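Visitor: Give me a 3D structure for the following:
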Amino acid sequence: MTTIKVEAANTKTTVIEKKKKVNRFLKSGVLGWVVILVVWQIASLFSEEMFLPSPYATFKGMIEIASDGTLFVYMGYSFARVLAGWSLGLLIAVPVGLLIGTNTWIRTILEPVINFVRFIPPLAFITLFMLWFGIGEQSKVFLIVYATFFVITINTLTGVLSISKDKLLSARSMGATKFQTLLHVVIPAAVPYIFTGAKLAMGSSFMAIIGAEMVAANEGIGFMIWNARLYFKTDWIFVGLVVLGLMGFLMDRLFTYGGRKFLARYKVVS
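Guide: This next block holds a predicted model:
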């Protein structure tokens, strides 16, 4: 009888361990990638390679571009531009969002303007930015700043406005100055919103830099995608798309890890 109970317990433990392994596998996201690759491969069988290259053809194209280091150089240029513009936009947008959120008069004046300008896509400003800042790096970086600014500003503003008035009144009643209230009440409450806005702004940054590199650049992933059309190198275009996804995914994961590590006390949701 005891032996049967032990065997039943071992069987139950084995089943639980298998379920845990299955759950870990599902949470890893590997299954989703496998499904995408299978669907992509099947779809490529019903199309010419020039229109839809297979995953293997795309991989060969990646090896072709990477063999002389060109792909890594292009990745470096695009990543540096995105990082510079996104970081600068973050540094500008957060103080602006806090200022608008904590000052009723400034919010009354600027909020309508922001809600008007933010609907103009960054790509519409490419020509103007080239005229104002030249065809060098400045125009590309400031285009990303523009794409980043409004997303982070609005999220920061939303975070400030979401703070309960009771918290602000409690801080004031205990003798806290406006600066102390901002530092110890407003900013901690707005951090999760700022974090979310910064993550969303990454996507806008990549969209902006690709458009800029297609129009006015001699290097970068956007330039590579745009240039590939001249030679009907559809596999290079898909390489660019895959690389962009990987770059964005890596940047998002690193930022999320940093948020978990350094902003855990602010209840940042990643």
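
Visitor: When you work out contacts or count neighbours from here on, use the C-alpha atoms and nothing else.
Guide: Noted.

Visitor: C-terminal to the longest helix seen in the chain, what's the next element?
Guide: Longest helix in the chain by number of residues, with DSSP state H as the criterion: helix 70-102. Per DSSP states H and E, the first helix or strand lying C-terminal to helix 70-102 is helix 104-117.

Visitor: neighbouring contacts of that next one?
Guide: By Cα atoms under 8 Å, 6 or more residues apart in numbering, the surrounding residues in contact with helix 104-117 are 99-101, 150.

Visitor: Alongside the first, I'd like the structure of this one:
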Amino acid sequence: MSVDVRTVPEKLSRDKSAPTRRRGNWPRLTRVGLGVLSVLLGIAVWDLVSRNYTAFFLPSPMLTWQGAVELVRDGTLWDSVTASSTRILTGWALGVVIGVPVGLLMGCVPWLRLMLDPYIQFFRFVPPIAFVTLAIIWLGPGEASKVALIFYTTVFIVALNTLAGVLSVDELRLRAARALGANPVRTLASVVLPSTVPHVVTGARLAMGNSFLTIVSAEIVAAQSGLGSLIWTARNYAKTEWVFVGIIALGLLGYLFDWILRMVTSKTLRRYGVNF
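Guide: Predicted coordinates for the structure are as follows:
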């Protein structure tokens, strides 16, 4: 029995994608409903537990809501969200813009990878909070120090994920491109970059999460605005409900940023068989 080899990739792709569609083929209303139900159950458990403790130790959902309304009315919450968002997006964007080319160069140029690897391996284990004092001394207590810390958090994660994507490219595809006469630039654009895109997006998402960890530490140490500063100020005034408001705002803001990133990149990733 003969087999048409031209139809094999299509059949394999169809066979592999079918289980994925079945697993993720939940109606949108069902998915939203389950998410809302989960949140409501969590709030109910929070309310029940808070009744056994003082408001200073564990404020109730209602008290936290009242604190949020208070912070919204005087503009504190909006100013804090705006300040933190600006710092995160600026530092994160700079880290991605620098990290992707560095990862590509390290993956394509072996001698450069060997030279930069000691620095990458060293600094990626040094947490950004360790550089807060130096950032303030070198760049001052203004916006530059916070953005630099976010950049530091982002660039290594993105570079390493991009490097992993380049190194994972199938050697047979590279040989085929060279055999067909593709020069290094054409090979990079047509083979390496498409294979690396999912790794870049993964690195960018991971870096976004780490950026939120960094910004809180930086704003607690040296900032007059931002969600980290809000949490620290609430601690000084013994307003635990404000602490909860700041934490919830951070979580919602991170969820929003990650959702936007997934929506923006999902169409590109689908071309390479990746779903987030």
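
Visitor: circling back to that earlier point, the longest helix of the first structure vs helix 104-117, what angle?
Guide: Helix 70-102 of the first structure and helix 104-117 are oriented at 140 degrees to each other (axes from the mean of the first three to the mean of the last three Cα atoms, to 10 degrees).

Visitor: Give me the helices and strands touching helix 70-102 of the first structure, please.
Guide: Using 3 or more Cα pairs under 8 Å, 6 or more residues apart in numbering; DSSP states H and E, the elements in contact with helix 70-102 of the first structure are helix 55-66, helix 104-117, helix 137-161, helix 187-215, helix 221-228.

Visitor: Please name whichever of these is nearest to Gly245 of the first structure.
Guide: helix 187-215 (9.5 Å; Cα to Cα).

Visitor: What span of the second structure is the closest one aligned with?
Guide: Taking TM-score structural alignment as the measure, the second structure aligns residues 193-221 with helix 187-215 of the first structure.

Visitor: Give me the mean deviation of the matching stretch from the first structure.
Guide: For stretch 193-221 of the second structure, the mean deviation from the first structure after alignment is 0.6 Å (mean Cα distance after the TM-score superposition for the first structure).

Visitor: buried set for that stretch?
Guide: Across stretch 193-221 of the second structure, burial judged by 16 or more other Cα atoms under 10 Å covers 193-221.

Visitor: Then stretch 129-147 of the second structure?
Guide: For stretch 129-147 of the second structure, a neighbour-count test (16+ other Cα under 10 Å) marks 129, 131-133, 135-136, 141, 144-147 as buried.

Visitor: And stretch 102-118 of the first structure, by the same measure?
Guide: Buried, per 16+ other Cα under 10 Å, within stretch 102-118 of the first structure: 102, 107.

Visitor: ok so, going back, and the buried residues of stretch 129-147 of the second structure as JSON lines, adding distance to Leu29 of the second structure?
Guide: Formatted as JSON lines, these follow (distance: Cα to Cα, whole Å):
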{"residue": "Ile129", "distance to Leu29 of the second structure": "42"}
{"residue": "Phe131", "distance to Leu29 of the second structure": "46"}
{"residue": "Val132", "distance to Leu29 of the second structure": "45"}
{"residue": "Thr133", "distance to Leu29 of the second structure": "49"}
{"residue": "Ala135", "distance to Leu29 of the second structure": "47"}
{"residue": "Ile136", "distance to Leu29 of the second structure": "48"}
{"residue": "Pro141", "distance to Leu29 of the second structure": "47"}
{"residue": "Ala144", "distance to Leu29 of the second structure": "44"}
{"residue": "Ser145", "distance to Leu29 of the second structure": "44"}
{"residue": "Lys146", "distance to Leu29 of the second structure": "40"}
{"residue": "Val147", "distance to Leu29 of the second structure": "39"}
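
Visitor: Read off where the longest helix of the first structure ends up in the second structure.
Guide: Going by TM-score structural alignment: helix 70-102 of the first structure matches residues 76-108.

Visitor: Report the mean deviation for that stretch after fitting onto the first structure.
Guide: Mean deviation for stretch 76-108 of the second structure: 0.5 Å (mean Cα distance after the TM-score superposition for the first structure).
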